[in-house]
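*Asks:* with the sequence up front, the predicted model follows.
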Amino acid sequence: MARREFDEFEAVSAMVPSPEGYDAAIAVKPLHFAGSPTFHKVLAGQKFKTALEADQAANQQLARLIGVDAEGQLVFPASN
């Protein structure tokens, strides 16, 4: 599990179990307020056999993340 801080939020790599395996995800939570994190599945359509594989994929996506907007949504660089 990797963690990054942005202006008002922290983002943490995560995985979400599903009947077909695991999804890579990034959990977002406000830095200065209590509350549950919001999970954002990344790499849509890709399923991983193990939680470790999903977390490693989420770590890679977390490294690409350039920010979290005011509504807590993930911001990635524009693809070419």
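*Replies:* Looks like it came in fine.
*Asks:* rest of the way, CA atoms for contacts and neighbours
*Replies:* Fine.
*Asks:* what residue lies at the spatial centre of the chain?
*Replies:* residue 26 (1.0 Å; Cα atoms, centre = their mean).
*Asks:* ok, and the closest non-adjacent residue to it?
*Replies:* residue 13 (4.6 Å; Cα to Cα, 6 or more residues apart in numbering).
*Asks:* got another, please set it beside the one above:
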Amino acid sequence: MARKEFQHHEAVSAAVPGDDGYSAAIAVKARVMGGAPTFHRVLAEQKFPTALAADDAAVKELERLADVTQEGELVFARD
């Protein structure tokens, strides 16, 4: 698991279980207000056989994450 802080939010890599494997995700939570995190699936077309593989993929996507909007939406750096 990797973590990144932004002005209003923090984001962490995550793995979300499903019927056909695991999905890579980034969980976003407000830094001040707290509350439950919102999970954003990344690499939606890919499924991973283990939670570790999904989290490793999510870590790479988290590295590309440039910002999180005030509404909690992900903003990725352009390649």
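*Replies:* Nice, thanks for sending it over. In this text the structure is predicted, and so the values were computed from the model without any measurement.
*Asks:* how close are the two chains, by TM-score?
*Replies:* Once superposed, the chains reach a TM-score of 0.96 (TM-score structural alignment, normalised by the length of structure 2), with 79 aligned residues with a Cα RMSD of 0.8 Å.
*Asks:* which residues touch the residue nearest to the centre of structure 1?
*Replies:* By Cα atoms under 8 Å, 6 or more residues apart in numbering, the contact list for residue 26 of structure 1 reads 11-15, 39-42, 58, 62.
*Asks:* kindly report the same for residue 41 of structure 2.
*Replies:* 23-26.
*Asks:* can you tell me the SS state at it?
*Replies:* Taken by DSSP: H, G, I helix; E, B strand; the rest coil, the conformation at residue 41 of structure 2 corresponds to strand.
*Asks:* what are the ranges of the strands in structure 1?
*Replies:* Ranges of strands in structure 1, per DSSP state E, are 3-5, 9-18, 21-30, 38-41, 67-68, 74-75.
*Asks:* number of nearby residues for the nearest residue to residue 76 of structure 2 once chain neighbours are set aside?
*Replies:* Nearest non-adjacent residue to residue 76 of structure 2, counting by Cα to Cα, 6+ apart: residue 65, 4.4 Å away. The tally of other residues near residue 65 of structure 2 (other Cα atoms under 10 Å) stands at 17.
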